[in-house]
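>>> sharing a model that was predicted from the sequence below.
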Amino acid sequence: MTVVAYVLYAFIGGGALLALVRLARGPSLLDRVVATDTLLVIIAAGLAVYAALERDPTVVPVLVVVSLLAFVGSVSIARYVGGMLVRTGTDAGRDARLPVAAEEREAGA
């Protein structure tokens, strides 16, 4: 392996270590979610570096699966937290799918 490969793997390992520290320390749910998403991106970057340096195209499907997992996980957590924020607001009984102006327009039509 070349010096470039060692440097790249060291940077990826350092980033993964820092993401794991943020995942463990927290302090909130959103910090942990961002740390998990960052860790998945670092894993995808590590797979991409390995595939590029070793010229191994068999890693590409795994790279796609990890990328999709990171995306779907981030979107689902964002929707869950967004739903929690809407339900804890002052209008807890109101339908959370439409903004207030759209509900008024719909009621008047």
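Thanks, I have the structure now.
>>> only C-alpha atoms for contact and neighbour calcs from this point on.
Noted.
>>> next, the buried residues of stretch 29-42.
32, 33, 34, 35, 36, 37, 38, 39, 40, 41, 42 (16 or more other Cα atoms under 10 Å).
>>> how close does the fourth one sit to residue 21?
Residue 35 sits 9 Å away from residue 21 when distances are taken as Cα to Cα, to the nearest Å.
>>> shared neighbours, the two?
By Cα atoms under 8 Å, 6 or more residues apart in numbering, residue 35 and residue 21 have no common neighbours.
>>> one more to weigh against that first structure:
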Amino acid sequence: MTFVWIAAGAMLSLAALATMFRMLLGPTTLDRLVALDTLVAVTMCAIGTWAAFSLDTTVTYSLTALALITFIGSVSVARFRVPDVADPADKGPSR
């Protein structure tokens, strides 16, 4: 059973590392936002794995808090972000 916990920890660590790599190299703010949401989801999975490993359910309250904060943050950024413009002369589609 120890192998399962080690494998789960290794996979979660690799997922977090790959997500941070994408967050640092993302060309647009939306790429970085998706990477941040993914990193929080991986963190939530790690907390759930820790709760199952330690048989301690007191840490599961943090899962609810992370889910609510991430949802509100993602909706806020998606609503109020300024579109990325590659060329300052290009203002986007004309209306």
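Alright, I've got the coordinates. Values in this document were obtained by computation on a predicted structure and should not be read as measured data.
>>> do you know how far residue 72 of structure 2 is from residue 40 of structure 2?
13 Å.
>>> tell me the buried residues in stretch 2-16 of structure 2?
8, 12, 15, 16.
>>> now it on structure 1. Mean distance?
Comparison of stretch 2-16 of structure 2 with structure 1 after fitting gives an average deviation of 0.5 Å (mean Cα distance after the TM-score superposition for structure 1).
>>> hmm, who's touching that stretch?
With Cα under 8 Å, 6+ apart as the test, stretch 2-16 of structure 2 has contacts from 39, 42, 43, 45, 46, 49, 53.
>>> before we move on, what about stretch 39-53 of structure 2?
Contacts for stretch 39-53 of structure 2 (Cα under 8 Å, 6+ apart): 5, 8-9, 12, 15-16, 19-20, 57, 59-60, 63, 66, 70.
>>> got JSON lines for those, with secondary structure too?
JSON lines is the format used below for the contacts of stretch 39-53 of structure 2 (DSSP: H, G, I helix; E, B strand; the rest coil):
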{"residue": "5", "secondary structure": "helix"}
{"residue": "8", "secondary structure": "helix"}
{"residue": "9", "secondary structure": "helix"}
{"residue": "12", "secondary structure": "helix"}
{"residue": "15", "secondary structure": "helix"}
{"residue": "16", "secondary structure": "helix"}
{"residue": "19", "secondary structure": "helix"}
{"residue": "20", "secondary structure": "helix"}
{"residue": "57", "secondary structure": "helix"}
{"residue": "59", "secondary structure": "helix"}
{"residue": "60", "secondary structure": "helix"}
{"residue": "63", "secondary structure": "helix"}
{"residue": "66", "secondary structure": "helix"}
{"residue": "70", "secondary structure": "helix"}
